[in-house]
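In: Okay, here's the prediction I keep looking at, along with the sequence it came from:
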Amino acid sequence: MGDILNYLIWPFLALLLIVAVVIGILRKRRRLRELEGLAGRLGLRYTRAGGSGIHEKFGHFPCFVRGQRWRMSNTFRGEVTIAGRRCRVQMGDYRYREGDAESRGPTREFSYLVMQQPCGLTPDLGIRETGLLDVLAEVVGSEDIDFESAAFSRRFHVSCASRSFAYAVITPPMMEHMLARAPRYMSSGRCWWLCYEGEGLWNAARFERHFRWTLGFFERWPAYLLEEYGPPPARLAGFLAGEV
């Protein structure tokens, strides 16, 4: 009886493995087709090919310089118009290997979006969902900036060297926009904003959602703030990872 069970179980397990592999391949192909269609809807250029320049261009964001063997793929690039100003955008998949040259760690991957803000250089601003460590930090005092909305302050941890700038950006309409469907993590640096949600790849619908949400984020910036900081620096016009 045991021999019969072994005879049946191993082929069955092998069949399950084959089915899982085939399903994974089909899902990946469907995702690629959907990403190509999304590029057409958004008016962006799309390439499946990988590249390694993103950690050089956006290395001021910590998530792009972790580990080693950095690679990007399924990359969208293009321009959007915000408040009459042309701003660059790039989004796609990013992969890296944990560890260093002497230790091989697991491979990690996530999707991201970086968009140029519609004004010149501003104080760096970080916005992320509140975690357990943030709750504990409140006990001993932290750099979290509080806002009038208790719901917003509970959900998001906000840090900025300039509180006045943070309050200028995060107005009551902006709080409503963020409470509706904000990414888990947003951070600014060198006139760019990064949006990502940790490990995991986005499907086409999520890419589109974050793209349109980020446009809405910038469209809610007060006009006086854009005037105060002036137009985006011209030298950033072609500053996108992988471009020449």
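Out: Everything's here; your move.
In: drop to CA atoms for contacts and neighbour counts, all remaining ones
Out: OK.
In: give me every residue that touches the nearest residue to residue 125 once chain neighbours are set aside.
Out: Distances taken as CA to CA, 6 or more residues apart in numbering put residue 160 closest to residue 125, at 4.8 Å, once the chain neighbours are dropped. By CA atoms under 8 Å, 6 or more residues apart in numbering, the contact set of residue 160 is 123, 124, 125, 126, 145, 166.
In: change it to 7 Å
Out: Taking CA atoms under 7 Å, 6 or more residues apart in numbering, we find residue 160 in contact with 123, 124, 125, 126, 166.
In: roughly how far apart are it and residue 80?
Out: Distance of residue 160 to residue 80, computed by CA to CA, to the nearest Å: 26 Å.
In: ok, and for stretch 105-121, which residues are buried?
Out: Across stretch 105-121, burial judged by 16 or more other CA atoms under 10 Å covers 108-121.
In: got another, please set it beside the one above:
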Amino acid sequence: MQSSTWLILLVAVVAGVGIAYFKFYTAKKRRELFAGVAAQQGWSYVPANYALAGQWSGTPFQTGDNWRVTNVLSGPYNGHQMVAFDYSYQTHTTNGRGQRRTTTHRFGVVVLQLPGALPHLEVTHEGIFGGAVANAFGFRDLQFESEQFNRAFRVKADDERFGHAVVTPRMMELLLARGEIGWRFEGNSLVGWDRGNHDPAEVMNRLWLLQQVLENVPPYVWRDYAGVDPRPQQPQQPYPQQQPGGPTYP
């Protein structure tokens, strides 16, 4: 074998080792970062808990394969149980020459536990499809009096009456100002997510946003749809803990 070929192989090996070490070092520092945040907040931290991947059914869960749940934070947050983690899954495509390509999709997920189960409601950004374009293709979503909100967000609800009861003018104002992630009610969970791994500061910001969403749900909605009244006396009291039958929070 020619010396130039050996040199190429040597460079490739060194580059491969360097990339592997960089990934290892980055993952290690990330684990240390989240473990430190858990200690500061009085939460628990585990490097991985893949069982969480099967507890929710909407975006970004239940698609692709090789589901991974890592850097899991869990504990109390202003009267609620919370869990936050890195989530990833893989999809595969094959080109015309039979070559297989694997793509890893990464998300940062935060979840707040609800005092009772609510109907399914999902709020996401319109993305590359504006409301008018998407509706023309049959992707209908709820429409509200604010055209600015309609252009910015897509709202899907199994019960339209419930959707309009939750997305009040105050809720729209909140989301237009701070609605940077997608979120939905799924059973007794409020799930928030966004693409890419999140950092501790983003975790705290997203938990704050989810709490504001909960606080802007009118009390009659909780009574009519969940059969609970989380704020019977003092509006600032924390919600009760999880009702039986919902997801298990670590």
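Out: The structure has been received and is ready for your questions. A quick note: this is a predicted structure, and the numbers were derived from the prediction, not measured.
In: care to give me the TM-score?
Out: Laid over one another, the chains give 0.76 as their TM-score (TM-score structural alignment, normalised by the length of structure 1), with 227 aligned residues with a CA RMSD of 3.4 Å.
In: re earlier: now compare the contacts of residue 160 of structure 1 with structure 2 and keep only the conserved ones.
Out: Compared against structure 2 with both residues aligned by TM-score structural alignment, their matches' CA atoms under 7 Å, the contacts of residue 160 of structure 1 retain 124, 125, 126, 166.
In: Grab the most central residue of structure 2 for me.
Out: residue 193 (2.0 Å; CA atoms, centre = their mean).
In: circling back: now intersect the kept ones among the contacts of residue 160 of structure 1 with the helices, please.
Out: Using DSSP state H, residue 166 are the members of these that sit in helices.
In: Same list (the kept ones among the contacts of residue 160 of structure 1) but as TSV, adding neighbour count and distance to residue 32 of structure 1.
Out: Output for those, formatted as TSV (neighbours: other CA atoms under 10 Å; distance: CA to CA, whole Å):
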residue	neighbour count	distance to residue 32 of structure 1
124	18	34
125	19	33
126	20	31
166	20	38
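In: out of the kept ones among the contacts of residue 160 of structure 1, who's nearest residue 183 of structure 1?
Out: Nearest to residue 183 of structure 1 among those is residue 126, at 12.0 Å by CA to CA.
In: Residue 158 of structure 1 corresponds to which position in structure 2?
Out: Following TM-score structural alignment, the counterpart assigned to residue 158 of structure 1 within structure 2 is residue 155.
In: Grab the nearest non-local neighbour of its match.
Out: Distances taken as CA to CA, 6+ apart place residue 123 nearest to residue 155 of structure 2, at 4.6 Å, with adjacent residues excluded.
In: Give me the aligned partner of that neighbour over in structure 1.
Out: Superposed on structure 1 with TM-score structural alignment, residue 123 of structure 2 falls opposite residue 127.
In: Equivalent analysis for residue 5 of structure 2, please.
Out: Aligned by TM-score structural alignment, residue 5 of structure 2 pairs with nothing in structure 1.
In: so how far is the strand or helix carrying residue 5 of structure 2 from its chain's centroid?
Out: In this assignment (DSSP states H and E), residue 5 of structure 2 forms part of helix 3-41. Centroid separation for helix 3-41 of structure 2 versus its chain: 27 Å, with CA atoms, centre = their mean, to the nearest Å.
In: now the helices for structure 1?
Out: Taking DSSP H as the criterion, structure 1 carries its helices at 2-42, 54-57, 132-140, 150-155, 163-169, 172-181, 204-219, 223-229.
In: I'd like a version of these in a markdown table, one that adds distance to residue 100 of structure 1 as further columns.
Out: Compiled in a markdown table, the helices of structure 1 are given as follows (distance: least, CA to CA, whole Å):
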| stretch | distance to residue 100 of structure 1 |
| --- | --- |
| helix 2-42 | 29 |
| helix 54-57 | 15 |
| helix 132-140 | 27 |
| helix 150-155 | 35 |
| helix 163-169 | 37 |
| helix 172-181 | 36 |
| helix 204-219 | 31 |
| helix 223-229 | 40 |
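In: Specify the stretch among those that is closest to residue 103 of structure 1.
Out: Of those, nearest to residue 103 of structure 1 by CA to CA is helix 54-57, at 20.1 Å.
In: In structure 2, which residue range corresponds to that closest one?
Out: Helix 54-57 of structure 1 covers residues 52-55 of structure 2 once aligned (TM-score structural alignment).
In: For that stretch, give me every contacting residue.
Out: So stretch 52-55 of structure 2 is contacted by 61, 67, 69, 247 (CA under 7 Å, 6+ apart).
In: The second one reaches residue 104, doesn't it?
Out: What that stands for is residue 67 of structure 2. No: here residue 67 of structure 2 lies out of contact with residue 104, judged by CA atoms under 7 Å, at a distance of 9.8 Å.
In: tell me, what's touching those two both at once?
Out: Counting by CA under 7 Å, 6+ apart, the residues touching both residue 67 of structure 2 and residue 104 are 88, 89.
In: What helices and strands are in contact with the longest strand that structure 2 contains?
Out: Taking DSSP state E as the criterion, structure 2 has its longest strand at strand 100-125. Judged by 3 or more CA pairs under 7 Å, 6 or more residues apart in numbering; DSSP states H and E, the packing partners of strand 100-125 of structure 2 are strand 80-94, strand 153-157, strand 182-195.
In: a markdown table for those, including distance to residue 223 of structure 2?
Out: Below are these laid out as a markdown table (distance: least, CA to CA, whole Å):
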| stretch | distance to residue 223 of structure 2 |
| --- | --- |
| strand 80-94 | 18 |
| strand 153-157 | 18 |
| strand 182-195 | 14 |
